[in-house]
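> Sequence and predicted structure below; questions after.
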Amino acid sequence: MKITGGCHCGAVSYVVATDNLPPSYACHCLDCQTTSGSAFGLHALLPEDALQITGELSDYRYEGAHPASHHRLCAHCHTRIYNTTSAAPGMLVLRAGTLHNSAAIKPIAHIWVKRRQPWLQLAEGTPSWPESPTPEAFAQALQARPV
């Protein structure tokens, strides 16, 4: 299966070098709510070399109270495509909503649920943490995803 995605205007497209949809998680922190303009950010964690991008990207860096991150966006429509973060060296955080097959994404974990919108109900049994989990706990949740 070829996994592809891109920005809103079509100027940026990408191919994910993997056979399956990547494991995705929802982050409910205030930064993700603000930058997504929604109740949470939906992210897929990938190795840095797993994304082949075509098109012009712009970038910005965020070094606030949370781990530092470097965001890449379409240079034309400013759709956020992915970011890297000091919290996950060697990995990139793909915006799962930019996948062409995003309807098939099902979050396998939720982080920063202490900031979750009160009207949002999480699926029972899905791993969740009030803030960021330990790297070990998060890796375990990502590896336990259903096939």
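Cool, got the structure.

> Please count neighbours and contacts with C-alpha atoms only from this point.
Fine.

> Based on its surroundings, how many neighbours for the spatially closest residue to Thr84 that is not a sequence neighbour?
Distances taken as Cα to Cα, 6 or more residues apart in numbering place Leu92 nearest to Thr84, at 4.7 Å, with adjacent residues excluded. Using other Cα atoms under 10 Å, the number of residues around Leu92 comes to 23.

> before we go on, here's another structure to hold up against the first:
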Amino acid sequence: MKLNGACHCGKVVFTVNSKHPYPYNLCYCSICRKTAGSGGFVINLSAEYKTLKVTGAEHITIYHAKIDNKISPAERHFCKHCSANLWLYDARWPDQVHPFAGAIDSELPIPPERTHLMLGSKAHWVDAPIKDGDLQFEQYPSESIAQWHQRLKLEQ
């Protein structure tokens, strides 16, 4: 599925192809919460890095999160004007890029279930929208985005 995305102010526009476009993985980690989700969560999608096409790349800034006093090699791409969270890229997995669902303008498919991860990092005042059938994890699940799509026969 081709995904069309942009920042809030429109200075960065991008497209990318994804075999795994269901926005099901809700992350409550302190990095996602503080850089993009406030008290809520961030949803990562999975896409093919080689298909990423960007207009307005000069308006992007990159943030490397600090994890346990170490700098993460993962690059969180943001618009330097409106601060919109665009995608995450990590050279350890060079074929993948993870656009943030909030930056996608394409109509995304509705997932049949959701995975709530990093609930151990969730702010205590956040009421997570967990429904019957949703999976819940204090940290990261062992099932990848691709495996979740395969298990539910949802690959595009």
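Yep, that arrived. Computed from a prediction, not measured in an experiment: that's the story for all the values here.

> What value does the TM-score take for this pair?
Once the chains are laid over each other, their TM-score by TM-score structural alignment, normalised by the length of the first structure reads 0.78; 143 aligned residues with a Cα RMSD of 2.8 Å.

> quick one: the aligned partner of the residue nearest to Thr84 of the first structure in the second structure from His20 of the second structure, how far?
Counting by TM-score structural alignment, Leu92 of the first structure lines up with Val97 in the second structure. Applying Cα to Cα, to the nearest Å, the value for Val97 of the second structure to His20 of the second structure is 11 Å.

> Pull up the overlap in contacts between these two.
Common neighbours of Val97 of the second structure and His20 (criterion: Cα atoms under 8 Å, 6 or more residues apart in numbering): 46-47.

> Can you verify my assumption that the residue nearest to Thr84 of the first structure contacts Ile81?
No. The pair Leu92 of the first structure / Ile81 is not scored as a contact, 10.1 Å apart, by Cα atoms under 8 Å.

> Leu73 of the first structure maps to what in the second structure?
Under TM-score structural alignment, Leu73 of the first structure pairs with Phe78 in the second structure.

> Tell me who's in contact with its match.
60-63, 84-87.

> hang on, it in a strand?
Yes. Secondary structure of Phe78 of the second structure (DSSP: H, G, I helix; E, B strand; the rest coil): part of a strand.

> do you know how far it is from Pro21 of the second structure?
Counting by Cα to Cα - Phe78 of the second structure and Pro21 of the second structure are separated by 20 Å.

> okay, which residue is most central for the second structure?
Asn44 (1.9 Å; Cα atoms, centre = their mean).

> and that residue, what is it in contact with?
23, 25-26, 98-101.

> now, among those residues, which is nearest to Leu117 of the second structure?
Leu26 (6.1 Å; Cα to Cα).

> tell me which element the closest one falls in.
Using DSSP states H and E, Leu26 of the second structure sits within strand 25-27.

> who touches that strand?
Taking Cα under 8 Å, 6+ apart as the rule, strand 25-27 of the second structure contacts 41-44, 114-119, 145.
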